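> Fold the following, please.
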Amino acid sequence: ISNLESAMQMLIKTFHKYSGKEGDKYTLSRGELKELLLEELGSYLGVRCDNEAVEKVMNDLDANNDGEVDFTEFIILMGALTVACNDFFLEKTKRGERV
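Next comes the predicted model:
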């Protein structure tokens, strides 16, 4: 299995690790999203994940306004965060800093 295939499997497994603890097993509630952000992305986000931050992320992601984040909406978040991380590392590299 390739690294990219492994990464795709990990995204799917991670989503389903948190989805369904509250309500629909195929979506993330606000509480599930907050837990996922804290547990899985805490070091990348680097900030305290408070209710206001979760609300902002939830509102930005919840394209269909159902109050939950489905897998497609979750992948949009992961894509945006990956682009932001790539941009951050490119800037550091351009400035000659070690990554």
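
> CA only for contacts and neighbour counts going forward, please
Fine.

> report the longest helix in this protein, please.
Determined from DSSP state H, the single longest helix within the chain is helix 71-94.

> helices or strands next to it in the packing?
Using 3 or more C-alpha pairs under 8 Å, 6 or more residues apart in numbering; DSSP states H and E, the elements in contact with helix 71-94 are helix 51-61.

> residues in contact with the helix it packs on?
With contact meaning C-alpha atoms under 8 Å, 6 or more residues apart in numbering, helix 51-61 is reached by 30, 33, 34, 65, 67, 68, 69, 73, 74, 76, 77.

> Please name the residues that touch the last one.
To tie it back to what came earlier, the one meant is residue 77. Contacts for residue 77 (C-alpha under 8 Å, 6+ apart) come out as residue 61.

> Distance of it relative to residue 96?
To residue 96, residue 77 is 29 Å away according to C-alpha to C-alpha, to the nearest Å.

> what's the neighbour count on the closest residue to residue 25 other than its chain neighbours?
Spatial nearest neighbour of residue 25, excluding adjacent residues (C-alpha to C-alpha, 6 or more residues apart in numbering): residue 19 at 5.2 Å. Per other C-alpha atoms under 10 Å, the neighbour tally for residue 19 reads 24.

> Alongside the first, I'd like the structure of this one:
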Amino acid sequence: MVSELERAMESLIKVFHTYSGKEGDKYKLSKAEMKSLLQGELGCFLSASKDPNVVDQIMRDLDDNKDGEVDFQEFVVLVASLTVACNEFFVEQLKKQ
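Sure thing, here's the model as predicted:
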């Protein structure tokens, strides 16, 4: 039987590969692929920013090896960072109650 955490890991992998490889390297996200992923999967986070350069900034922040693309390991950093921020927000909300 597959655990909830294993399903979550599988989902992350599937989401990444749904968007990667439409251009260039099929195991990395180009800027256009990253933008498509952000719009399709994290639209609320993206629309909250009024900065038109938000995708460029995210790419710069994630592209650790500076190859102009985001690989799976770099992508997981984004997911982990957003998850930590969401957890901190929910913990603060619970403390206020």
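
> circling back: can you pull the contacts of the residue nearest to residue 25 of structure 1?
Contacts of residue 19 of structure 1 by C-alpha under 8 Å, 6+ apart are 25, 26, 27, 28, 29, 32.

> What is the equivalent residue in structure 2 for it?
Matched by TM-score structural alignment, residue 19 of structure 1 corresponds to residue 20 in structure 2.

> circling back to that earlier point, can you give me the buried ones in the longest helix of structure 1?
Residues of helix 71-94 of structure 1 classed as buried: 71, 73, 74, 75, 77 (neighbour count, 16 or more other C-alpha atoms under 10 Å).

> Now tabulate those in a markdown table and tack on distance to residue 85 of structure 1.
A markdown table is the format used below for the buried residues of helix 71-94 of structure 1 (distance: C-alpha to C-alpha, whole Å):
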| residue | distance to residue 85 of structure 1 |
| --- | --- |
| 71 | 21 |
| 73 | 19 |
| 74 | 17 |
| 75 | 15 |
| 77 | 12 |
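
> ok, these vs residue 5 of structure 1, which is closest?
Proximity of the buried residues of helix 71-94 of structure 1 to residue 5 of structure 1 (C-alpha to C-alpha) peaks at residue 75, which lies at 14.9 Å.

> Let me see the contact set for the counterpart of that closest one in structure 2.
Matched to structure 2 by TM-score structural alignment, residue 75 of structure 1 sits across from residue 76. With contact set as C-alpha under 8 Å, 6+ apart, residue 76 of structure 2 has no partners.

> now residue 76 of structure 2: how far from residue 24 of structure 2?
20 Å.

> And residue 7 of structure 2, by the same measure?
Counting by C-alpha to C-alpha - residue 7 of structure 2 and residue 24 of structure 2 are separated by 28 Å.

> Same check on residue 8 of structure 2?
In terms of C-alpha to C-alpha, residue 8 of structure 2 sits 27 Å off from residue 24 of structure 2.

> Same check on residue 84 of structure 2?
31 Å.

> same deal with residue 95 of structure 2?
From residue 95 of structure 2 across to residue 24 of structure 2, the span is 47 Å (C-alpha to C-alpha).
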